[in-house]
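In: have a look at this prediction, sequence included:
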Amino acid sequence: MEMDSSCTLNYLSVVPLASVVIGRFVFPIVFVVGVIGNMLILLALKAAAVTTKTSYFLIAMAVADLCFFFCVLPNHMISFPALTKLHSFIVFYIQSKMPLTALANWFSVASIWLAIAVTFERLLAIRKPLHAKLFFKKWHLISLITFIYVASFVSVSYIFFWLTPTEITVNRCNKTQTLLMLKPINETVHPMVHQYVSVSLKVAPHLTCTVPLILLIVLNSLLLHYLRQGRKMSQMVANVNPSRIMELRVTLIVVSIIGTFLICQTPSGVLYVWESMQMNATNSSRPDWFYTAVAVSNILVICGKAINFAVYCVSSSNFRSKIKRLFTVSKFSKAHSLMYNLKNYTNTTMTQVDSESEMMLSTRRSKDSYTMTKYELQKLNLTKANANNYATTTKFELAAK
């Protein structure tokens, strides 16, 4: 007997169409490209002979982006009908939605502030090189990166408590069904937590989007301005300090990365701030276009994190050479391992052959030695016999006299 599909609640029906299309056809490609690209960025930056100050921030950004991809993965897996039919996956999706959303926002906010830090470091390196060398020590960089991660986590921690999984009972086709839904935290049961979430919803969007985006626009504009000045100066002056040229090249990479970051991040930030401003006590429903805009802006953010590898390759010939070196070293390592194993096998075989030859030679020498000893013994016995005969003859002659 087949079950009537109208009596079964389909979770996919409540997901916006734009989210379904993006989750099925766009996100899988972006996810694979983003994960592989950020892993290659990490390998290339860590394989450098000398780790620069900028590399610390770029490595931290790549780690944040890599973690971000895995945090948003379940949120897009809900777009596949085969998974929505699994009750266990639906339970996992509802229960993990807010924790994973909080973690995704944590890594996203950390990436924004790390972008600000690397932009400021480049700006200081161009304008005040001596100050940059004195201030940005290794322990300064590690402390700053740690502080950014901790502060970013605190700024989005309210998301863990914002919506909670709640069981509700519905009647469909004369049957009672128990469903899991996400509902805002109960003010009566948890008044302090509710107050904390309410304040955070008003303050957090400005701390995590408005202020960082404004800072990035200002700093990146200044960086681009000084980069143009540096290029004009390098064209006018014949003998330019090589370290100065290197600083300008690194700055160009940072400008390209942050520029792409701003283009992809700004629409999502604007929607996030607009939503927080429209939120009121009654929590009115949002228009349909808003959910479509959110789905498009979210995939734009993910695309921005995925194309970082392409931006690195286009803007830096040094990075391209590092990537080539990684694959070359990998192939060389395999060839070297094969040659090493072949050499060991050859040496082992030759050792066995040499041992057998030595054994045969030793055996032959032993036989020759045995033959010579027997011959010498016969000669010795003959000498003794002659000596005895000579002694006997001598005695006989003496007796006759």
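Out: Happy to help now that I have it. Since the structure is predicted, the reported quantities are computational estimates derived from the model, not experimental observations.
In: okay, CA-based contacts and neighbour counts for the rest of this
Out: OK.
In: which stretches of the stretch 301-401 of the chain form strands?
Out: With strands called from DSSP state E, counting those that start in this stretch, the stretch 301-401 of the chain shows none.
In: again but with the chain, I slipped
Out: 163-172, 175-184 (DSSP state E).
In: which among the ones you listed is found nearest to Gly23?
Out: Of all the strands of the chain, strand 175-184 sits nearest to Gly23, with 20.6 Å by Cα to Cα.
In: and the closest one, how far out from the chain middle?
Out: Centroid separation for strand 175-184 versus its chain: 38 Å, with Cα atoms, centre = their mean, to the nearest Å.
In: buried stuff in it?
Out: Residues of strand 175-184 classed as buried: 180, 182 (neighbour count, 16 or more other Cα atoms under 10 Å).
In: so that strand versus strand 163-172, what angle?
Out: Angle of strand 175-184 versus strand 163-172, following axes from the mean of the first three to the mean of the last three Cα atoms, to 10 degrees, is 160 degrees.
In: strand 175-184 - contacts with which helices or strands?
Out: helix 87-127, strand 163-172 (3 or more Cα pairs under 8 Å, 6 or more residues apart in numbering; DSSP states H and E).
In: what's the burial count for the residue lying closest to Phe261 once chain neighbours are set aside?
Out: Nearest non-adjacent residue to Phe261, counting by Cα to Cα, 6 or more residues apart in numbering: Gly304, 5.9 Å away. Residues lying near Gly304 (other Cα atoms under 10 Å) number 22.
In: residue contacts, Thr266?
Out: Applying Cα atoms under 8 Å, 6 or more residues apart in numbering to Thr266 gives the contacts Leu213.
In: could you export the helices and strands packed on strand 175-184 as TSV, including distance to Phe309 and mean neighbour count?
Out: Shown next, in TSV, are those (distance: least, Cα to Cα, whole Å; neighbours: other Cα atoms under 10 Å):
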stretch	distance to Phe309	mean neighbour count
helix 87-127	15	20
strand 163-172	35	14
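In: below is structure B, check it against A:
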Amino acid sequence: MENTSSVTSNITHIEGSLPDYVQRTMFVCDHVLIPIICMLGIVGNGLSLCVLTRREMAAATTCFLTALAVSDLLLLILQIPFFFELNGAIAGSFSFKRFIRMYAVIRYVMNNVFITCTGWLTVAVTIERFISLRFMFHPKLVCTIFRARLAIIGIFIASFIFHFSKFFEYIPNQNLHSPRPLLITELIKTPEYETYLHIANIALAAIIPVFLLIIANSFLMYFLATHRRRMLRHKASSTSNMTSVDMLHVSAIVVATVLVFILCHSVGVFLALTIASRGREFVFKRPPYLALKHINTLLIMINSSVNFLLYCAISCKFRKTFIIVFIGQLIRRDNCTSAIPLSENSTANTGTIPRTPKGRIYTPSPKAAIANGSSQNGHNVARTEV
């Protein structure tokens, strides 16, 4: 979804006075809600990464969800420097103005890159879940971890290349006394660029992913319900039941993620269609569209921040792993003690075999114990090679 809030929010300074409802919308979204949501989202995505990267969570779907968390986390972190504009003393300094105007171009481009990554990663994980349910008895069609990683790398690289031209759409305004931080380049004024490349950009980055998600998610929800009915009809062993339940939970997470994505990006799709049909100037100069643009930015930040809550609410395995990682330290120690051999440095009383640094094992020598029993109390040992 194209995000131009870092540009359009500053263009309004030269358009004259704005209606009160636009100013209130800008203040509530940019100065109150977005900073809070971004901070909570950074924490939530960080916690999600700590859980999703655990070895017991390894799966193709988890790879996509991990990449989704990384993309959302980077998108939220990109907004942090602009929060310092809320401080009048910092925002008024020339050094900060010079930095923030250069950074605005970078944020404008990378916002679009990560939003596009999020959209296509959501499409990819939805298709992966659909294939897993529809063709579960065809292993060659099921996505593997290696294939998932290749798809993730391809999405990130393609998204960056696709939006690379945006670096040349705006330049920082060197006049620090001017309220307008960015200036439009001649590239935007080129009819060919505005007509073909920009419209193709909007279509591939915003419109097509949303429509694909609507179709793929509908099929996924249908096969999810079908698989659940089939599982209830055929009572299998407890192990297969647990596997089916885990599959249902993972698929339910994907369905919920897609629904939230579509809901939060609906305003962005409307704005993208308007920009593609009417042009940027039509959108940038009209107060209702400016208000919608700030609401769209808020919804995008919400979409990037809410996935952790979805994982905790739907997936039992995610909750258990989260508790083990962050809360159940004693449970984790007990699990590690029962799952791995005892320490090599344990004494003979714990039932382990002491070793030397060179790999030699100490075993009790009956002769040595008899010969030295009076002075060593039977604790002398002889070396035996492994």
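Out: Cool, got the structure. As the structure is a prediction and not an experimental result, all values here were calculated from the model.
In: circling back to that earlier point, Ser155 of structure 1: which of the helices and strands packed on strand 175-184 of structure 1 is closest?
Out: Taking Cα to Cα, helix 87-127 is the member of these nearest to Ser155 of structure 1, at 8.0 Å.
In: where does the closest one end up in structure 2?
Out: On the basis of TM-score structural alignment, helix 87-127 of structure 1 is assigned to residues 94-134 in structure 2.
In: that stretch vs structure 1, average distance?
Out: Mean deviation of stretch 94-134 of structure 2 relative to structure 1 after superposition (mean Cα distance after the TM-score superposition for structure 1): 0.9 Å.
In: rewinding a little: if I look at the counterpart of the residue nearest to Phe261 of structure 1 in structure 2, how far off is Leu76 of structure 2?
Out: By TM-score structural alignment, Gly304 of structure 1 lines up with Asn303 in structure 2. Separation of Asn303 of structure 2 from Leu76 of structure 2 (Cα to Cα, to the nearest Å): 11 Å.
In: distance check, the match of Gly304 of structure 1 against Gly119 of structure 2.
Out: For Asn303 of structure 2, the distance to Gly119 of structure 2 (Cα to Cα) stands at 11 Å.
In: list the contacts for the residue nearest in space to the middle of structure 2?
Out: What sits nearest the mean C-alpha location of structure 2, by Cα atoms, centre = their mean, is Ala69, with 1.3 Å. Ala69 of structure 2 makes contacts with 45-46, 48-49, 304, as judged by Cα under 8 Å, 6+ apart.
In: at 7 Å instead, please
Out: 45, 49 (Cα atoms under 7 Å, 6 or more residues apart in numbering).
In: need the counterpart of it in structure 1.
Out: By TM-score structural alignment, Ala69 of structure 2 lines up with Ala62 in structure 1.
In: ok, now Arg54 of structure 2?
Out: So, by TM-score structural alignment, Arg54 of structure 2 is matched to Ala47.
In: from Pro129 of structure 1, how far off is its match?
Out: Taken as Cα to Cα, the span from Ala47 of structure 1 to Pro129 of structure 1 is 25 Å.
In: quick revisit: tell me which of the strands of structure 1 sits nearest to Thr210 of structure 1.
Out: Of all the strands of structure 1, the one in closest proximity to Thr210 of structure 1, counting by Cα to Cα, is strand 163-172 (23.5 Å).
In: return the mean post-superposition distance for stretch 249-262 of structure 1 against structure 2.
Out: Here the mean offset of stretch 249-262 of structure 1 against structure 2 after fitting is 1.3 Å, by mean Cα distance after the TM-score superposition for structure 1.
In: what comes into contact with that stretch?
Out: 115, 119, 122, 220, 224, 304, 308, 311-312, 315-316.
In: in helices only, show me the residues you listed.
Out: Members of the contacts of stretch 249-262 of structure 1 lying in helices (criterion: DSSP state H): 115, 119, 122, 220, 224, 304, 308, 311-312, 315.
In: what sits closest to Tyr291 of structure 1 if chain neighbours are left out?
Out: Nearest one to Tyr291 of structure 1, counting by Cα to Cα, 6+ apart, is Pro16 at 6.8 Å.
In: then Tyr362 of structure 2?
Out: Nearest non-adjacent residue to Tyr362 of structure 2, counting by Cα to Cα, 6+ apart: Arg383, 5.1 Å away.
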